[in-house]
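Undergrad: Sequence below, structure please.
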Amino acid sequence: MPDTTASQEEAHVWLTPVFTAKPGQEAALREALAGLQSASRKDAGCLEYTVFADDQRPGTFVLFEGWARHEDLEAHNEEDHVKDFVTRVQPLLAMPFTVTPITPLACYGQAL
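TA: Below is the predicted model:
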C-alpha cells in the first residue's frame, strides 16, 4: 500500500509578511518587529522567524517565517504577543501589511 502521509518538508508552512512604515515611524516599526521576532521564535513549531529591512524600499520590512505545521501557525496567531503587535502597529503602517504564503520549489538536497 502506498504511503499517503505528507513528508515533513511538505507539511511546513512558509510566509513572507511585508510591513511599510508611515514616514517618521520607521524606527518604531523596526522596534515593534524586533520584539515580535524575539517572542515568536519561542513559539511551538517555529522553524524560522527573521525580520529583514528592504534595502531598496526604505521603511519597508519583510518577515520570513516558517512553521512545522499549519496548526503551529494557527496557535502562533492566537498568541497575545501577536495580537498585541497587530493592534499596536496599525497606526505606524502606511498601508495594511500583506502576508504571502510561499512554497519551496524543491526540498533541500534535491535539484529543481
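
Undergrad: rest of the way, CA atoms for contacts and neighbours
TA: OK.

Undergrad: quick one: contacts for the residue sitting nearest the centre point of the chain?
TA: With distances taken as C-alpha atoms, centre = their mean, Glu65 lies nearest the centre of the chain, 3.7 Å away. With C-alpha atoms under 8 Å, 6 or more residues apart in numbering as the criterion, the residues that contact Glu65 are Trp14, Leu15, Thr16, Cys46, Leu47, Glu48, Tyr49, Thr50.

Undergrad: Before we compare anything, build this one as well:
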Amino acid sequence: MTLTVIAGFEAKPGLEDDLRTALEGMIEPSLEEAGCLAYEPYTDPNQPTRMVLIEEWTSTEALDLHFTTPHFEHVAGVLDTLLVKPFTIRHLIDPETR
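TA: So this is what the prediction gives:
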C-alpha cells in the first residue's frame, strides 16, 4: 500500500518565502525516514501564499512516526507563526493497492 498525503498551507502575506524555506527544510530529513517515498512542496502560481506538500509513505505507521520526529515538531511550531490558519492534511490511498 502507498499512502499519499496532501498537506495544504496558506502563508500570511509577506511570509511566503519563510513558508517555502520551512517546507523545503523538511525534504531531506523526511526522505531519510524509513517509509518515506516522496516529499515535495509546490507553490500555487496564481496565489503564492498557498502551498501544498505532496508526500508518499509506505504505511500509516510510517506517517505516524514522522509526526513524532524532531524535525516535524520543529516545523510545526514554526508554521504556527507563518500561517493564516492551521494546515490541512488529506490522506489518499490507491484502491488498487489495498
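
Undergrad: Tell me how the two chains score on TM-score.
TA: TM-score of the superposed chains, computed with TM-score structural alignment, normalised by the length of structure 2, equals 0.91; 97 aligned residues with a C-alpha RMSD of 1.3 Å.

Undergrad: that older thread, run the contacts of Glu65 of structure 1 past structure 2 and keep the common ones.
TA: Here is what carries over to structure 2 from the contacts of Glu65 of structure 1, by both residues aligned by TM-score structural alignment, their matches' C-alpha atoms under 8 Å: Trp14, Leu15, Thr16, Cys46, Leu47, Glu48, Tyr49, Thr50.

Undergrad: Return the residue spatially closest to the residue nearest to the centre of structure 1, with its sequence-adjacent residues excluded.
TA: Residue nearest to Glu65 of structure 1 in three dimensions, not counting chain neighbours: Tyr49, with 4.3 Å by C-alpha to C-alpha, 6 or more residues apart in numbering.

Undergrad: Now do the same contact list for the equivalent of the one you found over in structure 2.
TA: Per TM-score structural alignment, the equivalent position to Tyr49 of structure 1 in structure 2 is Tyr39. The contact partners of Tyr39 of structure 2, by C-alpha under 8 Å, 6+ apart, come to Ile27, Ser30, Leu31, Leu53, Ile54, Glu55, Glu56.

Undergrad: Look up the closest residue to the second one, ignoring the ones flanking it.
TA: What it means is Ser30 of structure 2. Using C-alpha to C-alpha, 6+ apart, the closest residue to Ser30 of structure 2 is Cys36 (6.6 Å).

Undergrad: rewinding a little: and of the kept ones among the contacts of Glu65 of structure 1, the nearest to Leu93 of structure 1?
TA: Of all the kept ones among the contacts of Glu65 of structure 1, Leu93 of structure 1 sits closest to Thr16, with 16.6 Å by C-alpha to C-alpha.

Undergrad: Thanks a lot, catch you later.
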